[in-house]
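>>> Return a 3D structure for these sequence lines:
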Amino acid sequence: MSLARLSEEKERLACVEETRDSSTTSMFTSRRRVALDLLLVCWGLGTWLGVNGLFVQLPLLVERLPEGWSLPSAMSVAIQSANIGLLIYASLRKVTRISDTTCIYGLLAIGTIALFLNSFLFPKTVLIGDKEKSVAFLTLTFFVALVGCTSSVLFYPYLRHYREIYLATYLVGEGLSGFIPSIIALIQGVGGEPDCVPAGNNTFQAVFPPPRFDSTVFIVLLGILSALSLISFCILHNYSGFSSERVKEGEAAKEEEASLPRVSLLKPEWIGLMVLMAVLNALSSGVMPSIQSFSCLPYGRQAYHLSVTLGAMANPTACLAGVWLKPVRGRWLTLMLTLSAVLLAYIFVTAVQSPTPPLYTQTSGVIIIVVSWVVCSGLVSYARMWVFASARRGGARGMRQCGALSQLGSAFGSITLYCLINYTQFFNQAPDCPARPS
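As a prediction, this is how the structure comes out:
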């Protein structure tokens, strides 16, 4: 997805490194415990693993589930609904004395169980009205997404217990939550284009060549990786051998807060920054994942498969690159956004003109659509990260405002595209095997 997305807190962590006197290189070369690094990487892997993994599995799921090409839009809405986890967490903290550690245990356990259940229940459908609906898959996807949507207020604060040099390794883990599922999906493949066999009455039925292993195996592998994240956190929290790597409560947070300059939240530049953040999140978490099936499937299953998997890999790669590269501002940011807008315009045209978009019968068309999706996914992710970095100038209040608008933008994009796809004729799915003239 792209809707495979990284949390806003990861973007915040990435840009924090720029404000430090010590460079990222020194963070990696400072004295550290490699075992603790590995545990933090495995723990961070569990944040958006389920969401990213299910998104890269969409090229196969759209063939088996009744929603067809509109499945990504329904899945985006289910994921955005998981933001209710933030409200549940806030309510629990007000009425109980539940600790963040207990909530982290609970979230990772819920995500792991939901993935294992989804691996076997995703084909089950329910008849609602006169249509079959993938209630089990979408419901379990909601519970899987609870981990990522709530990790921003749980996982990052927990990192304050450890030395600053371990922030980077946690970031690596979050980046791998999109990268590893994409690698597994590339190995899995999609099996090729369907064969059309006669089904009587001058109709034909699509027979899809199987991938190297099916979706059940893929989602089970995601469940195993999620369980690894849970086990890693258990060791991380309970092993006394890492006590030397811990810091005093609140020390790191106070240092970071003191280093941040302040800006007025009423200035036009700030308002423009917040609008840009909302728009970028609406695109990356709502619009782009929802229309990707309509944009890519007319070019073939392989084009859709590569666009989803390579795009999901471009997302964390772009964000992790931001840890080492200088911030993009001024004309370079404008140039990046302009190129993104051009690519988005082409992507939107292909989706609206589905099932006969430009060059859909040509090899050049396949190459252009795949490259457009991969480059656009990377550019939007990179731009989001540095816009979020600029938002840090507003301090804690500005960061909360930025986070809220990010979530609102994502929800608006998802709901809008869901309505357009399911209740209008803007986007059309082609039959796998159209009827042939007698």
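
>>> For the rest of this, base every contact and every neighbour count on C-alpha atoms.
Will do.

>>> What distance do you get for the closest residue to residue 315 other than its chain neighbours to residue 100?
Leaving out its chain neighbours, the residue that sits closest to residue 315 by Cα to Cα, 6 or more residues apart in numbering is residue 378, at 5.1 Å. Residue 378 is 33 Å from residue 100, where distance means Cα to Cα, to the nearest Å.

>>> Which positions within stretch 100-116 qualify as buried?
Judged by neighbour count (16 or more other Cα atoms under 10 Å), stretch 100-116 contains these buried residues: 100, 103-104, 107-116.

>>> Please apply the same query to stretch 81-98.
Buried residues in stretch 81-98, defined by neighbour count with 16+ other Cα under 10 Å: 81-83, 85-86, 89.

>>> Quickly check the residues you listed for the two that are furthest apart.
The most widely separated members of those, counting by Cα to Cα, are 81 and 89 (14.4 Å).

>>> OK, contacts around residue 263?
Residue 263 makes contact with 393-394, according to Cα atoms under 8 Å, 6 or more residues apart in numbering.

>>> what does the one helix or strand residue 199 maps to contact?
Secondary structure assignment for residue 199, by DSSP states H and E: strand 195-200. The contact list for strand 195-200 (Cα under 8 Å, 6+ apart) reads 204-209, 433.

>>> Return the member of these nearest to residue 299.
Among these, residue 433 lies closest to residue 299 (Cα to Cα), at 14.8 Å.

>>> The closest one and residue 207 touch, don't they?
No. The pair residue 433 and residue 207 does not pass the contact test of Cα atoms under 8 Å, sitting 9.5 Å apart.

>>> which of these two has more neighbours?
Just comparing residue 433 and residue 207: by other Cα atoms under 10 Å the higher neighbour count belongs to residue 433, 16 against 13.

>>> Another sequence for comparison is provided below:
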Amino acid sequence: MVNVTAFLLVIMFGSSTWLTINAIWVELSLYTSRLPEGWSLPSYLSLIIQAACLLTLIYSVGHRYTRFNTNKAPLILSLLIFGSICMLLLALFWQETFWLFNSEHSVALISLTFCMALVCASSNLFFMPYMADFHNSYMSAYFLGMSFSSFIPSLFKLVQGVGKYNCVEHLLPNGTLQLKAIPTEPLFSIKIYNSLIFVWMSVATLAFAILHWKFEHAKENKKVKETKQIVGENAFAEVVREQIDENNVGVVVADEQSPLNSNNNVVKENNGIIKLQNNNNGRGMRYWMLILMLTLISAQMNTIIPSIQSYATLAYSMITYHLALTLSNISHPPANFLPIWCKPRSLSIIFILTFICTASTIFIFILALQSPEPMLRNSFPFMGSLLSVSASVLAGFLCSYLRTLITGLVRSEQANSEKALFWCGFFMQIGSVIGACAMFPLVNYYNIFKKRDPCIF
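Modelled structure (predicted):
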């Protein structure tokens, strides 16, 4: 029986996973117009975030191969408190800059982003395995909470607005006049926005503390959990027996047989005894195909699209970038909820959805390459903006849906759910690191993406 209070606490806990980083991403429409890196700021942040992810990968290797274990609850609580403090510091010092390597950089924002990324990246490696101790019903609440980690900042951002540019004449040292873009203020400041995120993060931290120390009964019985991990084949055999009609011994309903447990083929002997035969090749192929698609999706969602989205949208207008960021993040909650009702297990269907998601990412990449004159910018700017925003929303929706779908399938179809979720988180980080390492030099060294001057029409 699901406890409603525990269910709500899990949602709040889940909302802390990537809350701080998502809050930074949706605020980029303001950061890029006020900080010295400009349109290339997202690529800097992507690289910094993945540098933090490398530290979590080092932990993951140590955890798997040295059998070094930690008490998850105190560690998670410490991470959440640390993330909350970093968010408060960001609210106070986000605009502090310093000269490094002969140019001005947003040192405060970048360094605090690195610290918060440590917390967020650790959520894939600590938070999900921690949730494996709970009844499976609470996993949906956790993923719903994860979607709120993008929805809540987007909601605040929609209320805040984006402002616009005012072009004023600026006198250069040589005596010539030049138009300079001055951003106007939104409904409330970046400081207030970051303070609201700090408050939410603090409440989520409190929710985790209450969940862990007051709702032990929401966790699965230890003996049941050990049974699931040690005798997975016997558990599968029990499912098989439940599906056998007493008048037609040995017949299994095809839709109910777990694909990842397809290493266990049901065979009826002449004496009526049911046996399980191993087919490890089929199991391994399906498992690694799912992991490969999860890696690709994570690369697109966490690094590729964020690094170039400014170039694909700001060339149309600031409001286009604002809508692309916020609406794509708002699409995450329904996308994470959808697998509850629509959970295809077929690899073909999952592959087709991954292909559509990748095609949307490629379209965004093409628009970014065309900046400062992307398609329809001069002839039909509204249609161009609509296509750009639609591609961002579609890619964000499918990435979130597929991430939840694939992770849920791997968890439910593996006997050792904690180990399965750990490796899901591991390869999500691998994909993100690869994407960041590919995109940063393209944006900042090869300069294949061009910025548009908002005062040139």
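
>>> Counterpart of the residue nearest to residue 315 of structure 1 over in structure 2?
In structure 2, residue 378 of structure 1 lines up with residue 397, judged by TM-score structural alignment.

>>> what about its match, how many neighbours?
23.

>>> Over to residue 49 of structure 2?
Neighbour number of residue 49 of structure 2 under other Cα under 10 Å is 27.

>>> May I have the secondary structure class of the counterpart of it in structure 1?
In structure 1, the residue matched to residue 49 of structure 2 (TM-score structural alignment) is residue 79. At residue 79 of structure 1 the chain is in helix, as set by DSSP: H, G, I helix; E, B strand; the rest coil.

>>> do residue 264 of structure 1 as well
What three-state DSSP gives for residue 264 of structure 1 is coil.

>>> got the contact list for it?
Each residue near residue 264 of structure 1 by Cα under 8 Å, 6+ apart is listed here: 270, 394.

>>> export the contacts of strand 195-200 of structure 1 to JSON lines and tack on distance to residue 182 of structure 1 and secondary structure?
Listed next are the contacts of strand 195-200 of structure 1 as JSON lines, based on distance: Cα to Cα, whole Å; DSSP: H, G, I helix; E, B strand; the rest coil:
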{"residue": "204", "distance to residue 182 of structure 1": "33", "secondary structure": "strand"}
{"residue": "205", "distance to residue 182 of structure 1": "30", "secondary structure": "strand"}
{"residue": "206", "distance to residue 182 of structure 1": "26", "secondary structure": "strand"}
{"residue": "207", "distance to residue 182 of structure 1": "25", "secondary structure": "strand"}
{"residue": "208", "distance to residue 182 of structure 1": "21", "secondary structure": "coil"}
{"residue": "209", "distance to residue 182 of structure 1": "20", "secondary structure": "coil"}
{"residue": "433", "distance to residue 182 of structure 1": "29", "secondary structure": "coil"}
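
>>> right, and the match of residue 49 of structure 2 touches residue 145 too?
Yes. Using Cα under 8 Å, residue 79 of structure 1 is in contact with residue 145, at 5.4 Å.

>>> between these two, what contacts are shared?
When contacts are counted by Cα under 8 Å, 6+ apart, residue 79 of structure 1 and residue 145 are jointly contacted by residue 51.

>>> Centre of the chain to the helix or strand encompassing residue 315 of structure 1, how far?
Using DSSP H and E, residue 315 of structure 1 sits within helix 301-321. Distance, stretch centre to chain centre, for helix 301-321 of structure 1: 11 Å (Cα atoms, centre = their mean, to the nearest Å).

>>> Residue 433 of structure 2 versus the residue mapped onto residue 184 of structure 1 from structure 2, what's the distance?
The pairwise alignment with structure 2 assigns residue 184 of structure 1 to residue 156, based on TM-score structural alignment. Separation of residue 156 of structure 2 from residue 433 of structure 2 (Cα to Cα): 29 Å.

>>> Give the burial count for residue 362 of structure 1, as a bare number.
Neighbours around residue 362 of structure 1, by other Cα under 10 Å: 10.

>>> next one: the one 10 residues further on
As a burial measure, residue 372 of structure 1 scores 19 neighbours (other Cα under 10 Å).

>>> Now do the strands in the stretch 101-250 of structure 2.
Per DSSP state E, counting those that start in this stretch, the stretch 101-250 of structure 2 carries strands over the ranges 103-105, 165-171, 177-183.

>>> could you dump the ones you listed to a markdown table with distance to residue 243 of structure 2?
Shown next, in a markdown table, are the strands of the stretch 101-250 of structure 2 (distance: least, Cα to Cα, whole Å):
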| stretch | distance to residue 243 of structure 2 |
| --- | --- |
| strand 103-105 | 63 |
| strand 165-171 | 65 |
| strand 177-183 | 65 |
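
>>> Relative to residue 377 of structure 2, which of these is closest?
Evaluated over those, closeness to residue 377 of structure 2 peaks at strand 165-171, with 17.9 Å, by Cα to Cα.

>>> from the chain's centre, how far out does the closest one sit?
Relative to its chain's centre, strand 165-171 of structure 2 lies at 38 Å (Cα atoms, centre = their mean).

>>> How about that strand, which residues are buried there?
Using 16+ other Cα under 10 Å as the burial criterion, the residues of strand 165-171 of structure 2 that qualify are residue 165.
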